[in-house]
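Trainee: Sharing a model that was predicted from the sequence below.
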Amino acid sequence: MSRTYLITGAASGIGKATAAGLKEQGHTVIGADLKDADIVVDLATPDGRAHLVQQADELSGGRLDAVIAGAGLAGFDPRAVSVNYFGAVATLEGLRPCCPPVQPRVPSSSPRSPPSTLTTRPSPTRRSAVTRKRRWPPLRRRSTGERAMRSTARPRPPSPDGYAAPP
């Protein structure tokens, strides 16, 4: 079954590799980046983010199966925050109406139990992995050799003149 994906940051790096892999599998990929993409847009600006949502809606026909927010900049720069955070949030919020509704899922704590749906309260009969007490392994006894090595690795007392004794 062919799906339609939107990938931001699709002109280079992980976004480019992801787009190539999805195209290889026969999926439709809409790429968004500063250059060499289906949607040429700058996610650092509010106008660019709005333009991305509008163009993606038009190119996908109002239906996207997944959005991969892969655009990002490295470094401590206000522009990096604009792209990495605000660009991703605006992309996901703006394109949410284009994506099909899904039932939220949470991973189960056991590989054999069926996946459970997300609820507002955990079931009283089953404690989650977060509330379960951690059982630490028992402390192991050190062997005679380990104890002997530990006892010889003590710091030497200082010399009478106040400096540490030479080794």
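Mentor: Here it is on my side, so go on.

Trainee: okay, CA-based contacts and neighbour counts for the rest of this
Mentor: Will do.

Trainee: Now do the helix ranked longest in the chain: which elements does it pack against?
Mentor: Secondary structure of the chain per DSSP state H: the longest helix is helix 46-60. Packing partners of helix 46-60 (3 or more CA pairs under 8 Å, 6 or more residues apart in numbering; DSSP states H and E): strand 28-33, strand 39-40, helix 88-95.

Trainee: So which bits of that helix are buried?
Mentor: 48-53, 55-57, 60 (16 or more other CA atoms under 10 Å).

Trainee: Residue 6 and residue 50: what is the separation?
Mentor: 15 Å (CA to CA, to the nearest Å).

Trainee: ok, now residue 117?
Mentor: On the measure of CA to CA, residue 117 and residue 50 end up 33 Å apart.

Trainee: Give the closest residue to residue 105 in space, chain neighbours not counted.
Mentor: residue 117 (4.8 Å; CA to CA, 6 or more residues apart in numbering).

Trainee: what about the one you found, neighbour count?
Mentor: 12 (other CA atoms under 10 Å).

Trainee: before we move on, what about residue 146?
Mentor: 10.

Trainee: does it count as helix, strand or coil?
Mentor: helix (DSSP: H, G, I helix; E, B strand; the rest coil).

Trainee: Ok, residue 68 next?
Mentor: strand.

Trainee: does the nearest residue to it once chain neighbours are set aside sit in a helix or strand, and which one?
Mentor: Nearest residue to residue 68, sequence neighbours excluded (CA to CA, 6+ apart): residue 7, at 4.7 Å. Per DSSP states H and E: residue 7 is located in strand 4-8.

Trainee: next, the one to line up against it:
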Amino acid sequence: MKYLREPQMMDSAFEAQQKHKYTLRNSNAAQRIDKLKTLKACIESYEEKIYAALQSDLRKSRFESALTELIFIYSEIGFAIHNLNSWMKPKRAGKTISNLFAKNRICYEPKGCCLIIAPWNYPFQLLMSPLISAIAAGNCAILKPSELSPATSSVIAADQGLF
């Protein structure tokens, strides 16, 4: 993740995501689960820095940060990993007179590129939670952390290998 300060940088980031969405669209459940596990490992490795950033930005104690920010993220990653295979399976659809002899299925497909904008009051949880859903759905995402929580934003931008 890079800080995008100029409009040209934002345009180039969006174009890169638009090109990358076609490879993500064809990803299977195992690849998406691997990405979610990588995200969880990254969050775990930066946990102390996240606590310090939330203390700096919002004066949240370690207990409050864990309770309101990180526990939700870990449980959501676990929930997505546990249910991803069933979410990706095509579902049977009802038949009508016009398609009585057809095999009707609802197939879920990724939407493409998502913009995730975080508010200032829960800067980590409300940025990562939609990111988990976007990864599970096979979408790529552009993250916009809140400018009112600069320490948390810099921690999120620290691991450029993942984002």
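Mentor: Sure thing, it's come through. These figures come from a predicted structure and were not determined experimentally.

Trainee: tm score of chain vs chain?
Mentor: The TM-score (TM-score structural alignment, normalised by the length of the second structure) is 0.22; 63 aligned residues with a CA RMSD of 5.5 Å.

Trainee: Please report how far the residue nearest to residue 105 of the first structure lies from residue 66 of the first structure.
Mentor: Distance from residue 117 of the first structure to residue 66 of the first structure, by CA to CA: 20 Å.

Trainee: Next: residue 57 of the first structure.
Mentor: 13 Å.

Trainee: next one: residue 15 of the first structure
Mentor: Residue 15 of the first structure sits 14 Å away from residue 66 of the first structure, going by CA to CA.

Trainee: got it, and residue 90 of the first structure?
Mentor: Distance from residue 90 of the first structure to residue 66 of the first structure, by CA to CA: 15 Å.

Trainee: Please apply the same query to residue 92 of the first structure.
Mentor: 10 Å.

Trainee: Quick check: which element contains residue 71 of the second structure?
Mentor: Going by DSSP H and E, residue 71 of the second structure is part of helix 71-88.

Trainee: which other helices and strands contact that helix?
Mentor: helix 29-45, helix 125-137.

Trainee: Give me whichever of those is most buried.
Mentor: helix 125-137 (a mean of 21; mean count of other CA atoms under 10 Å).

Trainee: Provide the contact partners of the helix holding residue 71 of the second structure at residue level.
Mentor: With CA atoms under 8 Å, 6 or more residues apart in numbering as the contact definition, helix 71-88 of the second structure has outside contacts at 29, 33, 36-37, 40, 107-108, 125, 128-129, 132-133, 136.

Trainee: Could you list the buried residues of that helix?
Mentor: Applying 16+ other CA under 10 Å to helix 71-88 of the second structure flags 72-74, 76-78, 80-81, 84, 88 as buried.

Trainee: Which two of the residues you listed have the greatest separation?
Mentor: 72 and 88 (22.9 Å; CA to CA).

Trainee: tally of neighbours for residue 144 of the first structure?
Mentor: Neighbours of residue 144 of the first structure (other CA under 10 Å): 9.

Trainee: That one and residue 152 of the first structure, how far apart?
Mentor: Applying CA to CA to residue 144 of the first structure and residue 152 of the first structure gives a distance of 13 Å.

Trainee: just to revisit the earlier point, could you check the angle strand 4-8 makes with the next helix or strand after the strand holding residue 7 of the first structure?
Mentor: Once the chain leaves strand 4-8 of the first structure, the next helix or strand it forms, by DSSP H and E, is helix 13-24. Angle of helix 13-24 of the first structure versus strand 4-8, following axes from the mean of the first three to the mean of the last three CA atoms, to 10 degrees, is 160 degrees.

Trainee: would CSV of the buried residues of helix 46-60 of the first structure with distance to residue 28 of the first structure be doable?
Mentor: Below are the buried residues of helix 46-60 of the first structure laid out as CSV (distance: CA to CA, whole Å):
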residue, distance to residue 28 of the first structure
48, 23
49, 21
50, 22
51, 20
52, 17
53, 17
55, 15
56, 12
57, 14
60, 9
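
Trainee: quick check, nearest of those to residue 29 of the first structure?
Mentor: residue 60 (9.4 Å).

Trainee: I'd guessed the closest one sits against residue 4; true?
Mentor: Yes - judged on CA atoms under 8 Å, residue 60 of the first structure makes contact with residue 4 at a distance of 7.3 Å.

Trainee: which residues are in contact with both of these two?
Mentor: residue 30.

Trainee: Now name the helix or strand holding residue 151 of the first structure.
Mentor: Using DSSP H and E, residue 151 of the first structure falls in helix 144-152.

Trainee: And for residue 114 of the second structure?
Mentor: Judged by DSSP H and E, residue 114 of the second structure forms part of strand 113-117.
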